[in-house]
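Asks: next input, structure requested:
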Amino acid sequence: MTAVLLATTCAVVYGTADFFGGLATRRSRVLAVVLLTQLTGLVFVLPLTPLLPGVITPAALAWGMAAGLAGGAGVILFYRALADGVMSVVAPTTATTSAALPVVSGLLMGERPEPLALGGVALALLAVILVSRTPGTVGKVRLRPVLQALASGIGFGAFFVLLKQVPADAGVWPLFGSRLMSVLLVVVLALATHRTLRPGKGSLPVIVAAGILDMAANVLFLLAAQRGMLVLVSVLASLYPASTLLLARYVLGERLNPVQATGVALALGAVTLIAGA
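Replies: Sure, this is the predicted structure:
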């Protein structure tokens, strides 16, 4: 039950972080937002080390850095796919892949949830697809953005899988390694493409909030993964688009389409099934 609660809270915090990140990208370039949120997370995780103490080992840092590389690449590929493709195709493709990969990995590693929990996992995967659906532009679906979306989902899913491999006594040091690697990745990309990393006017507080929330969600996921099955905690964490949609609905006044509303309802049902198993 503790792992389910941590993973569900993680999804809410991830979704809130994405909401703030979305607001920030309306005022700043994407790479600037990504870099500054990653830097904020890097600074935020250091004061947590005394509260969640751990042993710094090469293995812990290596798993964290590998996760940061996968997650950072996933973010970059996701935004490129959104820029080049149809959002109603890109978003659910990425979300479904990122949710399914840890589930398959967990099953291959020998995890065997109860039948009721597996039903919740199936319901959650369907919920992820539905809440990620957005009205798209009518037109030809090109292969390249779809492949980018698949690669992005693999990156996000690999982030969850790699963090699950972290030694239990590592504390939050793997997340420090993760953020360090993702910061380096974005800086190298920005230098290679000559993109500005300066935030837009008035966007810094929103970016900092997004960075803190994103790192808090990472901590929650790490704690959940140490206490529960990857199959369960990863699919629960992947329900984060539901909280983003609800925030957009009640803060910005955006309307949920019927498909998304159904997805939110299924997400609540999935959490109930997994928690009751």
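Asks: CA atoms for contacts and neighbours, from now on please.
Replies: OK.
Asks: tell me which residues of the lengthiest helix in the chain come out buried.
Replies: Longest helix in the chain by number of residues (criterion: DSSP state H): helix 58-84. By neighbour count on 16 or more other Cα atoms under 10 Å, the buried set for helix 58-84 is 60-79, 81-82.
Asks: from the chain's centroid, how far away is it?
Replies: 10 Å (Cα atoms, centre = their mean, to the nearest Å).
Asks: how about stretch 185-201?
Replies: Worked out by Cα atoms, centre = their mean, stretch 185-201 lies 21 Å from the chain centre.
Asks: try stretch 247-258
Replies: Relative to its chain's centre, stretch 247-258 lies at 20 Å (Cα atoms, centre = their mean).
Asks: and for comparison, fold this next one:
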Amino acid sequence: MSLCRGIISTLAFLFCQISHVPWLCTVASLTVAVILALFTAVVYGIADYSGGRASRTASSASVTLVGQSLSFAVIICLVAILGDPIASTHDLLLSAVGGIAGSLGLLAFYKAMSSGSMTVVAPITALVGTVVPVAWGLASGERPGVVAYFGMAVAVLAVALVTDAFGIHNVKTPLSIVAMAVTGGLCFAVIFIALDHTSPDAGLWPLLALRSVSVPLILVVVLSTKKPMVLRGPALKFALLSGLLDSLANGSYLFAAREGLLSVVAVISSLYPVSTLLLATKVDKEHLHKAQWVGVGCALMALVLVSAG
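Replies: As a prediction, this is how the structure comes out:
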């Protein structure tokens, strides 16, 4: 059903570009944006799980460097193939800021994932990464529909429930891990906002600029730690997978932000802990409390409401 809806929405979007029907363009753009944002959330969640798994047996800095390097290589190839003209200085500088924030965010996030429970760290990061871009979008004058507002509130509730932010089960997480998770969320929020403010004509150049900054920064961190940089076995595989998926998710988010409102796209994209948690429960046998399962249900409800609004 979702695949059919995606195909129909995409065709409607293409048709409206040709026919120039305003209301059809608005509906189709929102629907395409939601689908792309949902895809972003799923892929981000799998990427975070992969990075977290790799960080359990290797340094988080090395895992981040390997993943980001592969992502950098993939984006270079895509930019060369597409042949888009170079973006403006404004777009490149914004993306560079996102690259700095992204490198710091991933280092903090993977460190937290390697030391704490994925079912706690991922949702905390997502909750912070959701609230900040939404607040920014609303402060910038974005005004989604009433139903979409309700869906956004349900989405924040969903992330809070899977995080156990209300302390229902008194999950004890060290303050240092919580601080790293929050730092990751703030940094990811900067990426969301920065990419949203780039020009649609910039193509994939913002992602290339982002990686051009983040990879050297992470390399400096790795060299300064004086720890082994070589990854082997499962750690290498998970690190490479996280990098590949991260580049795919960033690209999907970039196009989603260009099609829809930041306040809506950021909320849907920030539902990525759901896929991270589901993988953690199925593969690692981590236990979810009832409230967290309710949070998963709220996430699905939020998706429907935001799409309808």
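Asks: superposing both, give me the TM-score.
Replies: Aligned and superposed, the two chains score 0.89 in TM-score terms (TM-score structural alignment, normalised by the length of structure 1); 275 aligned residues with a Cα RMSD of 2.5 Å.
Asks: by contact count, what packs against the longest helix of structure 1?
Replies: Applying 3 or more Cα pairs under 8 Å, 6 or more residues apart in numbering; DSSP states H and E, we find helix 58-84 of structure 1 packed against helix 87-108, helix 143-164, helix 173-193.
Asks: what about Pro85 of structure 2, how many neighbours?
Replies: Pro85 of structure 2 is flanked by 12 other residues according to other Cα atoms under 10 Å.
Asks: picking that back up, highest mean neighbour count out of the helices and strands packed on helix 58-84 of structure 1?
Replies: When you average the neighbours per residue for each of those (mean count of other Cα atoms under 10 Å), helix 143-164 leads with a mean of 24.
Asks: what's it packed up against?
Replies: If contacts are counted by 3+ Cα pairs under 8 Å, 6+ apart, helix 143-164 of structure 1 sits against helix 58-84, helix 87-108, helix 204-227, helix 230-237.
Asks: following the second one, which helix or strand comes up?
Replies: Tracing the chain C-terminally past helix 87-108 of structure 1 and defining elements by DSSP states H and E, one meets helix 115-131 next.
Asks: what angle separates that following helix from helix 87-108?
Replies: Using axes from the mean of the first three to the mean of the last three Cα atoms, to 10 degrees, the direction of helix 115-131 of structure 1 lies 160 degrees away from that of helix 87-108.
Asks: what residues in structure 2 pair up with helix 115-131 of structure 1?
Replies: Using TM-score structural alignment, helix 115-131 of structure 1 corresponds to residues 146-162 of structure 2.
Asks: quick one: the matching stretch to chain centroid distance?
Replies: 17 Å.
Asks: average gap between that stretch and structure 1?
Replies: If you overlay the two and look at stretch 146-162 of structure 2, the average distance to its match in structure 1 is 1.0 Å (mean Cα distance after the TM-score superposition for structure 1).
Asks: could you pull out the buried residues of that stretch?
Replies: For stretch 146-162 of structure 2, a neighbour-count test (16+ other Cα under 10 Å) marks 147-149, 151-152, 154-162 as buried.
Asks: among the helices and strands packed on helix 58-84 of structure 1, which comes closest to Leu246 of structure 1?
Replies: helix 87-108 (16.8 Å; Cα to Cα).
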